[in-house]
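1. how would this look folded up:
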Amino acid sequence: MKKMVDNFWEGAAYVDMQGTPLEQLPIMQGFKSLKDADLLIDMMAVVPSPAQNYLKMVSIPYGIPMAIGTTAIQAPTEMPFYSSGQYKGMLAGLRGAA
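-> This next block holds a predicted model:
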């Protein structure tokens, strides 16, 4: 994560799930580091949450806003971060995504 803050390409996977190189995707043109992002979005379905690591290591230190999508079972763990304003948005479970 920390490596992607300064040089995204040193810390990230090089292809998407279809095998397309990330640098070929139009959305990635000119993207050099996480500092280039206007918003970090973490869509997760795992416990423990990786979102809290992004929050602590990237969002807060570098002032990059963050939003998450999470499973209903993980939502209570993430809610304090949303309620305090550390997450700018939160989709919680199927109801949140509807």
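2. For the rest of this, base every contact and every neighbour count on C-alpha atoms.
-> OK.
3. Can you tell me the element Ile68 falls in?
-> strand 66-70 (DSSP states H and E).
4. in that strand, what's buried?
-> Neighbour counts over strand 66-70 (16 or more other Cα atoms under 10 Å) mark 66-70 as buried.
5. tell me which of these is nearest to Ala51?
-> Nearest to Ala51 among the buried residues of strand 66-70 is Ile68, at 7.2 Å by Cα to Cα.
6. One more sequence to fold, the one below, so I can look at both together:
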Amino acid sequence: MEIFGSLDSVASGVNARTPLRGLDTEEGTESTMNINPYRGFVDRFRDAFRNETTAFTEVVAGSRQNPCPPESAREALRVALACEISVAEQRPVRVAEVTGR
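-> Take a look at the predicted model:
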């Protein structure tokens, strides 16, 4: 995931296998910036899917607390709504503006 703000940008999930290509080599040609890039979506997110499925079955079985309680889901929705308003109105939007806090 990449997030671009007015003061900075950050990326999550970038590692040695992330399929990145450089365009500014000495020869002016494209170059691969990693040796063993992910082959696709499933290759990249296999472990995450496995972990999510394990967590789900443990929650259903009652052996684990829900790692994403409703409060967290609502907060994620507030962030998404702030992002949508920001895009629509082309301005920074604080989450507090969306929640009325």
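7. Quick TM-score on the pair, please.
-> The TM-score (TM-score structural alignment, normalised by the length of the first structure) is 0.23; 42 aligned residues with a Cα RMSD of 4.4 Å.
8. circling back: show me what secondary structure element comes after the strand holding Ile68 of the first structure.
-> helix 75-83.
9. show me where the second structure has helices.
-> 41-61, 70-89, 95-99 (DSSP state H).
10. From the contact counts, what lies against the shortest one?
-> Here helix 95-99 of the second structure touches helix 70-89, going by 3 or more Cα pairs under 8 Å, 6 or more residues apart in numbering; DSSP states H and E.
11. how about 6 Å then?
-> When contacts are defined as 3 or more Cα pairs under 6 Å, 6 or more residues apart in numbering; DSSP states H and E, helix 95-99 of the second structure packs onto no helix or strand at all.
12. likewise the longest one?
-> Contacts defined by 3+ Cα pairs under 6 Å, 6+ apart place helix 41-61 of the second structure against no helix or strand at all.
13. Could you give the number of residues near Thr57 of the second structure?
-> Look at Thr57 of the second structure: counted by other Cα atoms under 10 Å, it has 12 neighbours.
14. Same question for Ile41 of the first structure.
-> For Ile41 of the first structure, using other Cα under 10 Å, the count is 18.
15. what's the answer for Ser83 of the first structure, then?
-> 12.
16. Then Ser9 of the second structure?
-> Considering only other Cα under 10 Å, Ser9 of the second structure is surrounded by 9 other residues.
17. likewise Leu40 of the first structure?
-> Using other Cα under 10 Å: Leu40 of the first structure sits among 20 other residues.
18. Gly69 is in contact with that one, correct?
-> No - Leu40 of the first structure is beyond contact range of Gly69, at 11.2 Å (criterion: Cα atoms under 6 Å).
19. Spit out the residues that contact these two alike.
-> Both Leu40 of the first structure and Gly69 lack any common contact, where contact means Cα atoms under 6 Å, 6 or more residues apart in numbering.
20. returning to what we had before: present the buried residues of strand 66-70 of the first structure as a markdown table; the columns should include distance to Gly96 of the first structure.
-> As requested, the buried residues of strand 66-70 of the first structure are exported to a markdown table (distance: Cα to Cα, whole Å):
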| residue | distance to Gly96 of the first structure |
| --- | --- |
| Met66 | 16 |
| Ala67 | 13 |
| Ile68 | 11 |
| Gly69 | 8 |
| Thr70 | 9 |
